[in-house]
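Engineer: Please work out how this folds:
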Amino acid sequence: MNVQLDCIFCIQRQALEAVRLVTKDVKKQEKILKVVMAKLLEINWNSSPPDIADVVYNMIRKESKEDDPYKNIKKECNDIALGMYPELKRIVDQSSTPLLTAARLAISGNVIDYGTGNFDINKTISLEAGNKFRIDHFSEFVNNLEKAENLVYLTDNAGEIVFDKILLETIISKYKFKNIFCAVKMTPFINDTTSQDAEYIGIDRMPGVEILNIGVDGNGPDHSGKTFTDIIAENNMIISKGQRNYETLPDSEKIFFMLIAKCPFIAKELGVQQGDFILKRGSG
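Structural biologist: Down below sits the predicted model:
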């Protein structure tokens, strides 16, 4: 998606949130923000929103000398989601359609907001129960799982990865693959999952699942590089979580995008309403 003027304000808001995490000193916050705003004036606004966000976030890391501003919040999100795990697992296990239920829960996990710390398990469960996919390629999703030899699961946020784990467990219990990869960021980027988050919630202890690091110098995932091109070429089933992956991944029929349409411009591009659940197969 091409950048909209509203995207710049959204990125500025995210920058302010990050700066307030790295320091409580208002003068330091102001200094870092001025550097960020100057950088925003320099860079090409014809870039995609994720590309601009990458530049801004790396600038904050550089100026603050804080490699992972969201470290504590990510742990909090993971702990809260892990506390929800037994109940979520029970819901899937008792469902007459466990795979569908697990897929909806995986998307509903995207409501976890690192900035509020206010999570309501009943609200999350009701989101799953009350939201059908506005774009519904679930039957194709199942058909591809039945035929796929290799599976790649591209995660999104900390906390949300616990919901992803439930979907992965449900898939693995029903289908067999030669290789299963759970893809995370190589280095910290906002509240996105890293290998530390994946290991913390137990992905590394799932039989046959390998954690795959993607991205370079915090700019990941690097979807344009040879490495990711190879990943798509070598694996015939890719599950992609979240808006950022939807914006930056190539449109391949091997990829199934799972997200809540949070951004009004992404919702418009998809032809849906804000807040709708999406399970969309790529068409390229």
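Engineer: make it CA atoms for all contacts and neighbour counts henceforth
Structural biologist: OK.
Engineer: dump the residue contacts of residue 229.
Structural biologist: Residues near residue 229 by C-alpha atoms under 8 Å, 6 or more residues apart in numbering: residue 223.
Engineer: redo that, cut-off 6 Å
Structural biologist: Counting by C-alpha atoms under 6 Å, 6 or more residues apart in numbering, residue 229 touches no other residue.
Engineer: just the helices in the stretch 151-284 of the chain please.
Structural biologist: For the stretch 151-284 of the chain, the helices defined by DSSP state H, counting those that start in this stretch cover 160-174, 195-200, 226-234, 243-248, 264-270.
Engineer: Let's have those helices in a markdown table, adding distance to residue 220.
Structural biologist: Output for those, formatted as a markdown table (distance: least, C-alpha to C-alpha, whole Å):
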| stretch | distance to residue 220 |
| --- | --- |
| helix 160-174 | 17 |
| helix 195-200 | 13 |
| helix 226-234 | 10 |
| helix 243-248 | 10 |
| helix 264-270 | 20 |
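Engineer: Which among these is found nearest to residue 60?
Structural biologist: Set against residue 60 and scored by C-alpha to C-alpha, the helices of the stretch 151-284 of the chain come closest in helix 243-248, at 19.3 Å.
Engineer: Can you give the distance of the closest one from its chain's centre?
Structural biologist: Between the centre of helix 243-248 and the centre of its chain there are 9 Å (C-alpha atoms, centre = their mean, to the nearest Å).
Engineer: Please give the structure of this sequence too, so both can be compared:
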Amino acid sequence: MKLQEHCLTCIYDQTKRVCELLHVNTKQAHAIDLLAHQHIKAFDMNQTPPHNAAPLYEAMAELLNVGDLYAEFKKASSEKAKAFLPFCKNKIQNSQNKLFEATKTAVAGNVIDLAAVMLYDLEEELEKIYHTPFAIDDFKALEQQLARTQTLVYLADNAGEEIFDKLYIQTIKELYQNIEVYYFVRGRPIINDLTCKDALASGMDDVAVIVDSGVPTPGLAMEFMNENARVIFERAECIISKGMGNYECLGETKGLPIFFLFKVKCNVVARAVGAQLGNIICKRGI
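Structural biologist: I've put the predicted structure just below:
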């Protein structure tokens, strides 16, 4: 998905949010503002938003001498999510279709996004999403694909979501016992996206093989995958992709056995996917 004019404002606003969250001083805020304008002016409109944004976020981290801009906020997101595990487990266990309810649980986790424009109340969103139909509903196709899958690649998104992802993966492995799950995370800290460290802290390795994809962008840009990740990715019979960033990078890639799960949080993605702001999506790849 190519960068759009509206994306420029969104990315710029994200730099302002970093300043607010980290309580930077006036001098630092001014330096980041200049940095943002320099990068945005040089953005390539033929590339995806994650491709363009990554170098800017890396430059901000270097300027502030911070290895992981969102470290504390990622921890807070994961801790908040854990409080809702009993509620989500109950929803799945009491459902007539556990896989469907677990898929909804994974999408519900996608509301945890410090980088998104839309604010959220997690408890309210969780309850709402369980009662909200998918605006694009390829769940049946996903269910059929999982039934013939041995290698499942699961593309992680934001910190906090892994708590819900873990429940989803547990349900998948309970229903399809021959599946091996590989949980792909980012190669380095970028915004609030999951890294190996974050996934390990939440015990994801109890249910899946955590894979450092090597990708430095806030969305899985395939050309940046390391060799180990690429081999696993290419042999997967099914790929579950969480979040808008992964959709922005892979939504126009043909021939992948991929299913996109996310909540639509911006108008650019809404137009690209053919949905409305706030819709939840379970979309098969092209």
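Engineer: related to what we said a few turns ago, buried deepest among the helices of the stretch 151-284 of structure 1, which one?
Structural biologist: With neighbours taken as mean count of other C-alpha atoms under 10 Å, the helices of the stretch 151-284 of structure 1 reach their highest mean count in helix 160-174, at a mean of 21.
Engineer: what's in contact with that one?
Structural biologist: So helix 160-174 of structure 1 is contacted by 102, 106, 109, 110 (C-alpha under 6 Å, 6+ apart).
Engineer: Which pair of those residues spans the longest distance?
Structural biologist: Farthest apart among those by C-alpha to C-alpha are 102 and 110. That separation is 13.1 Å.
Engineer: So which of the helices of the stretch 151-284 of structure 1 is nearest residue 70 of structure 1?
Structural biologist: Closest to residue 70 of structure 1 of those, according to C-alpha to C-alpha: helix 195-200, at 11.9 Å.
Engineer: Tell me how far that closest one lies from the chain's centre.
Structural biologist: Mean-position distance between helix 195-200 of structure 1 and its chain equals 14 Å (C-alpha atoms, centre = their mean).
Engineer: compared with structure 2, how much does that helix deviate?
Structural biologist: For helix 195-200 of structure 1, the mean deviation from structure 2 after alignment is 1.4 Å (mean C-alpha distance after the TM-score superposition for structure 1).
Engineer: what's the matching range in structure 2 for that helix?
Structural biologist: Mapping helix 195-200 of structure 1 onto structure 2 (TM-score structural alignment) gives residues 196-201.
Engineer: Contacts for that stretch, please.
Structural biologist: Contacts of stretch 196-201 of structure 2 (C-alpha under 6 Å, 6+ apart): none.
Engineer: immediately after the lengthiest helix in structure 1, which helix or strand?
Structural biologist: Longest helix of structure 1, by residue count under DSSP state H: helix 71-94. The C-terminal neighbour of helix 71-94 of structure 1 among helices and strands, as given by DSSP states H and E, is helix 98-108.
Engineer: Does anything pack onto that following helix? Which helices or strands?
Structural biologist: For helix 98-108 of structure 1, the elements it packs on are helix 71-94, helix 121-130, helix 160-174, judged by 3 or more C-alpha pairs under 6 Å, 6 or more residues apart in numbering; DSSP states H and E.
Engineer: Now distance to residue 184 of structure 1 too, for the ones you listed, in a markdown table please.
Structural biologist: Below are those laid out as a markdown table (distance: least, C-alpha to C-alpha, whole Å):
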| stretch | distance to residue 184 of structure 1 |
| --- | --- |
| helix 71-94 | 14 |
| helix 121-130 | 24 |
| helix 160-174 | 10 |
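Engineer: Out of these, the one nearest residue 182 of structure 1 is which?
Structural biologist: Per C-alpha to C-alpha, nearest to residue 182 of structure 1 of these: helix 160-174, 9.0 Å.
Engineer: could you give the angle of the closest one to helix 71-94?
Structural biologist: For helix 160-174 of structure 1 against helix 71-94, the angle by axes from the mean of the first three to the mean of the last three C-alpha atoms, to 10 degrees is 30 degrees.
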